[in-house]
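1. Sequence first, predicted model second:
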Amino acid sequence: MQYNQAVDWWSFGILLYEMLVGQSPFNGTDEDELLWNLLERTPEKRLGTSTCAHGDVTLHKFFNGVNWNDVESLRVKPPFVPILEHPKDTSNFDAEFTEAEAVLTPIDKNITDSIDNELFRGFSYTNPNMTD
């Protein structure tokens, strides 16, 4: 399956919806049903691409006035920049989240041992225990 910038727009849309509404825009009785309801398998039909019937997402009226060259060149200043006391300052987040206990999902050691770390060579982070 091929991926393109439509995946980024799709993810952005999901994140924006969940932040504004407080819940997922999708329903499903299980993960498989949810994924089948979510994904458009044909890249040319994905919302937001130039080949989509609705056109390129950057041409939508919501984005009127956006200079995409400036966005791409990182020349757009964010409307809000939090003031941080130190790198781990969480004062801009609700205490409901910062005071919650972290609960990690246990991972089967057989799965992690079977991962070929060579697949990730060249990424900005790789397992420091990986042998060359």
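-> Sure, I can see it.
2. contacts and neighbour counts: CA atoms only from here.
-> Noted.
3. quick one, longest helix in the protein?
-> In the chain, with assignment by DSSP state H, the single longest helix is helix 5-21.
4. what's it in contact with?
-> With contacts defined as Cα atoms under 8 Å, 6 or more residues apart in numbering, helix 5-21 is touched by 23-25, 43, 46-49, 57.
5. Kindly reformat these as JSON lines containing neighbour count and distance to D116.
-> Shown next, in JSON lines, are these (neighbours: other Cα atoms under 10 Å; distance: Cα to Cα, whole Å):
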{"residue": "Q23", "neighbour count": "11", "distance to D116": "36"}
{"residue": "S24", "neighbour count": "11", "distance to D116": "33"}
{"residue": "P25", "neighbour count": "12", "distance to D116": "35"}
{"residue": "P43", "neighbour count": "18", "distance to D116": "28"}
{"residue": "R46", "neighbour count": "24", "distance to D116": "31"}
{"residue": "L47", "neighbour count": "19", "distance to D116": "34"}
{"residue": "G48", "neighbour count": "22", "distance to D116": "34"}
{"residue": "T49", "neighbour count": "20", "distance to D116": "33"}
{"residue": "V57", "neighbour count": "17", "distance to D116": "37"}
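6. Return the member of these nearest to E99.
-> Q23 (21.2 Å; Cα to Cα).
7. Could you give the number of residues near the closest residue to that closest one other than its chain neighbours?
-> In space, and not counting its chain neighbours, Q23 is closest to Y17: 7.7 Å by Cα to Cα, 6 or more residues apart in numbering. By other Cα atoms under 10 Å, the residues close to Y17 number 14.
8. this is the other structure I want to compare:
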Amino acid sequence: MHNPLSSYLADYSVDWWALGVLMFEMLAGRSPFDIVGAADNPDQNTEDYLFQVILEKTIRIPRSLSVKAASILKGFLNKNPKERLGCHPGTGFTDITSHPFYRSIDWELLEQKHITPPYKPPLKSERDLEHFDKQFTDEPVILTPDDTKTINKIDQSEFDGFEYINPLLMSSEDCV
């Protein structure tokens, strides 16, 4: 089956689109492709229908967002990859870094990691999970069982130079 999104150019345009989707979700608190009532209609609860919505429906930016936020979302979520923010030949990344939404960022200091994050959660240890929802941290760990047939087909020579090779896959003369 043909994926309608495969027509996007094999460049950064899809990455800027994905950033726009992520930013929309973070700023608006929902997906830009929310389909009201779709769960009740099996025909509208498919991947193909979602692709159709992404390609054809207009993305509505909430009025509660700032003008700068709305502008950058419209730029990143432009359905035409050639017109999308960040995709103009020669000026792509500069178009993003100079956008009013990002104007307060010193990109050189950011690249050198000299900017303190606006919020750094206090951690009691490296494995402190206090800032994660219990819904996720209380889930039991369930490992997917290994498929022995698949593992036996793996060419271990692809891992030459790695420090670890699964001892279960080594022959007796390869044992360390």
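-> Cool, got the structure. On a predicted model such as this, the values are computed, not experimentally measured, just so you know.
9. any idea which helix or strand comes after the longest helix of the first structure?
-> helix 31-38 (DSSP states H and E).
10. quick one: the next helix or strand after that next one aligns where in the second structure?
-> The C-terminal neighbour of helix 31-38 of the first structure among helices and strands, as given by DSSP H and E, is helix 68-72. Matched against the second structure by TM-score structural alignment, helix 68-72 of the first structure falls on residues 107-111.
11. how far out from the middle of the chain is that stretch?
-> 22 Å (Cα atoms, centre = their mean, to the nearest Å).
12. Repeat that for stretch 84-92 of the second structure.
-> The chain centroid and the centroid of stretch 84-92 of the second structure are separated by 20 Å under Cα atoms, centre = their mean.
13. again with stretch 30-49 of the first structure
-> On Cα atoms, centre = their mean, the centre of stretch 30-49 of the first structure falls 15 Å from that of its chain.
14. Likewise for stretch 51-67 of the first structure?
-> Worked out by Cα atoms, centre = their mean, stretch 51-67 of the first structure lies 20 Å from the chain centre.
15. and if you look at stretch 44-51 of the second structure?
-> 19 Å.
16. list the buried ones in it?
-> Neighbour counts over stretch 44-51 of the second structure (16 or more other Cα atoms under 10 Å) mark 44, 50 as buried.
17. L22 of the second structure versus the nearest residue to L55 of the second structure once chain neighbours are set aside, what's the distance?
-> Nearest residue to L55 of the second structure in three dimensions, chain neighbours excluded: K79, at 7.1 Å (Cα to Cα, 6+ apart). Relative to L22 of the second structure, K79 of the second structure is positioned 15 Å away (Cα to Cα, to the nearest Å).
18. before we move on, what about F132 of the second structure?
-> Counting by Cα to Cα - F132 of the second structure and L22 of the second structure are separated by 19 Å.
19. Compare those two (neighbour count), which wins?
-> A count of neighbours by other Cα under 10 Å puts L22 above the other of F132 of the second structure and L22, at 17 against 9.
20. Return the distance of the counterpart of that one in the first structure relative to V21 of the first structure.
-> Using TM-score structural alignment, the partner of L22 of the second structure in the first structure is L15. Applying Cα to Cα, the value for L15 of the first structure to V21 of the first structure is 10 Å.
21. Could you do I14 of the first structure as well?
-> Applying Cα to Cα to I14 of the first structure and V21 of the first structure gives a distance of 10 Å.
22. Give me the more crowded residue out of the two.
-> More crowded of I14 of the first structure and V21, by other Cα under 10 Å: I14, with 16 against 9.
23. Check the spacing between that one and G22 of the first structure real quick.
-> Using Cα to Cα, one gets 11 Å for the distance from I14 of the first structure to G22 of the first structure.
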